Every structure is written in structure tokens, then in C-alpha cells.
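A.B. asks: Sequence plus predicted model, see below.
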Amino acid sequence: MAAAKRFVTQLQQDGQLTAATHIDVHLYGSLALTGKGHQTDNAVILELAGFSSDNVDIDAIPVFLTQLTKTGKLPLAETAHSISFTAQDNIQFHAGVFDGRCSTARSMGWQCAASLHCSRDCNGT
């Protein structure tokens, strides 16, 4: 678990986290092909919320995901700022699409009130 956490951490460092109102995640290549079976969607959700593999309480994961399903609100980067988010609406698996950046590319875009859009791939660009 790293790319989505880096994404929200960068938004936070840039002072843009609280401006984020919408995040879409696009998974390509092997992440898309094996994503649901390997719980990639849940890992991305946990990363966006600020968890990392070295600090997540495994027993708390089902509770956190159930709460997200009930409320449709995802807290970002362990802050009080939340956005509307559901895995069904905001995480897309593009199985069989290899975008040329790397075999396990993730693309995340966010929007703020000014409709600013930004994407980051697995190389952070």
C-alpha cells in the first residue's frame, strides 16, 4: 500500500487536500486484472484514508469499510476532511488496458471547487 497514500500526502503537502471534493482511481494492467481478488480496491481506499501497511489495524479494516459503505464519506489522509466516495463509483478497473507507463499503473485524479484536475501515475507524474 503506497501509491494512493503518496497521492493524498502530496495533496496535503501542497496545501490542496481540503480543496479536494472528488477523487477517481483508475487501475490498469495487472492491478486491474487481479485487483478485486487481491483486495486492491480496499487497499487503495485505506491508502487514501491515510493508512499504510505498517500502521493499519487489520481488525479495524472491516469496520472502516462498513462505515464507508454506510456513509459514503471517505476521510482523507487521517484528517477531518472527507469526500463522497464509493468503490463502485470512484474506482475503475481497466482490465486488459496497459497504458504504457508501467505494467501496474494507477492513475488518480482529484477535483476541487475550481474544477482543477490533476493526475498522478505510478511514477508520480
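C.D. replies: Received, thanks. For clarity, every value in this text was computed on a predicted model and none was experimentally measured.
A.B. asks: only C-alpha atoms for contact and neighbour calcs from this point on.
C.D. replies: Noted.
A.B. asks: Verify the stated contact: residue 40 with residue 30.
C.D. replies: No. The criterion here is CA atoms under 8 Å, and residue 40 misses it with residue 30 at 10.5 Å.
A.B. asks: and the comparison structure, right after this:
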Amino acid sequence: MAVGVFDLFSIGIGPSSSHTVGPMRAAAVFAEELKASGGLGSVAGLRVDLYGSLAATGHGHGTMTAILLGLEGFHPELILPGEVEERLASIAETGVLNL
């Protein structure tokens, strides 16, 4: 059986992909399911609770950044570095997530 580099490594924002790739994917799935269910129009706010190692080290490892971007529909293997800073600046300035 052949094993490629993409079978061994995940592509995503860092510095700790274990604290960003999974949370970004989970947030993106949540947002996609919210849209598909028709519940998006009734959302006025959103709260994210972290547990375990994500709660203990998430801020320093970029977990909240990954979650915000995932909620906006970005996926770890597709987001461009320039998009990360652009979206974070917009979210910070406006206080609005584009679900």
C-alpha cells in the first residue's frame, strides 16, 4: 500500500494543527448544518465553549481563530494565509460573523 505525504500530515493554520484543524472543521460543519436546517435566520448570537486541552491552551494555539473562520465556512486545507488576517480584522472591527 502506498502512503503519500497528505496521508501523514494535515494542512491547516497553526501554530498547533491539533488545536486548529479539528475545531475549524467542526465549526464549518455546524455552520453548514445550521444553513441546511433553515435555522440561520433565527440566529442573533453565538457562544462557543471549549473543554479539555482546547480550553487550557486554545487561545495560544489559535483555536478560536480556527473556530471563527470555520463558522464563516472556511476549511483548513483551502483557506489562504491572506484570508485569515483579512477575515479576523473584519470580525474584530464589525463584531459580525458571516455564517
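C.D. replies: That came in fine, so what should we check first? As the structure is a computational prediction, the values presented were derived from the model and not from experiment.
A.B. asks: Can you give me the TM-score here?
C.D. replies: Superposed pair, TM-score by TM-score structural alignment, normalised by the length of the second structure: 0.72. Supporting alignment: 76 aligned residues with a CA RMSD of 1.0 Å.
A.B. asks: Give the equivalent position in the second structure for residue 67 of the first structure.
C.D. replies: In the second structure, residue 67 of the first structure lines up with residue 90, judged by TM-score structural alignment.
A.B. asks: ok, average deviation of the helix or strand where that match lies from the first structure?
C.D. replies: Here residue 90 of the second structure sits within helix 81-94, counting by DSSP states H and E. Average distance, helix 81-94 of the second structure versus aligned residues of the first structure after superposition (mean CA distance after the TM-score superposition for the first structure): 1.0 Å.
A.B. asks: what distance separates that helix from the middle of the whole chain?
C.D. replies: Centre-to-centre, helix 81-94 of the second structure and its host chain are 13 Å apart (CA atoms, centre = their mean, to the nearest Å).
A.B. asks: do stretch 64-75 of the first structure as well
C.D. replies: Centroid separation for stretch 64-75 of the first structure versus its chain: 14 Å, with CA atoms, centre = their mean.
A.B. asks: Please identify the buried residues of that stretch?
C.D. replies: Across stretch 64-75 of the first structure, burial judged by 16 or more other CA atoms under 10 Å covers 65, 68, 74-75.
A.B. asks: just stretch 25-45 of the first structure next, same as before
C.D. replies: 25-33, 35, 40-45.
A.B. asks: Please tell me which residues of the second structure that stretch aligns onto.
C.D. replies: The aligned range for stretch 25-45 of the first structure is 48-68, by TM-score structural alignment.
A.B. asks: The matching stretch spans what distance, first to last residue?
C.D. replies: End-to-end distance for stretch 48-68 of the second structure, by CA to CA, to the nearest Å: 10 Å.
A.B. asks: Also stretch 14-31 of the first structure?
C.D. replies: Start-to-end, stretch 14-31 of the first structure (CA to CA) is 28 Å.
A.B. asks: just to revisit the earlier point, hmm, who's touching the helix holding residue 90 of the second structure?
C.D. replies: For helix 81-94 of the second structure, the external contacting residues (CA atoms under 8 Å, 6 or more residues apart in numbering) are 65, 69, 96-97.
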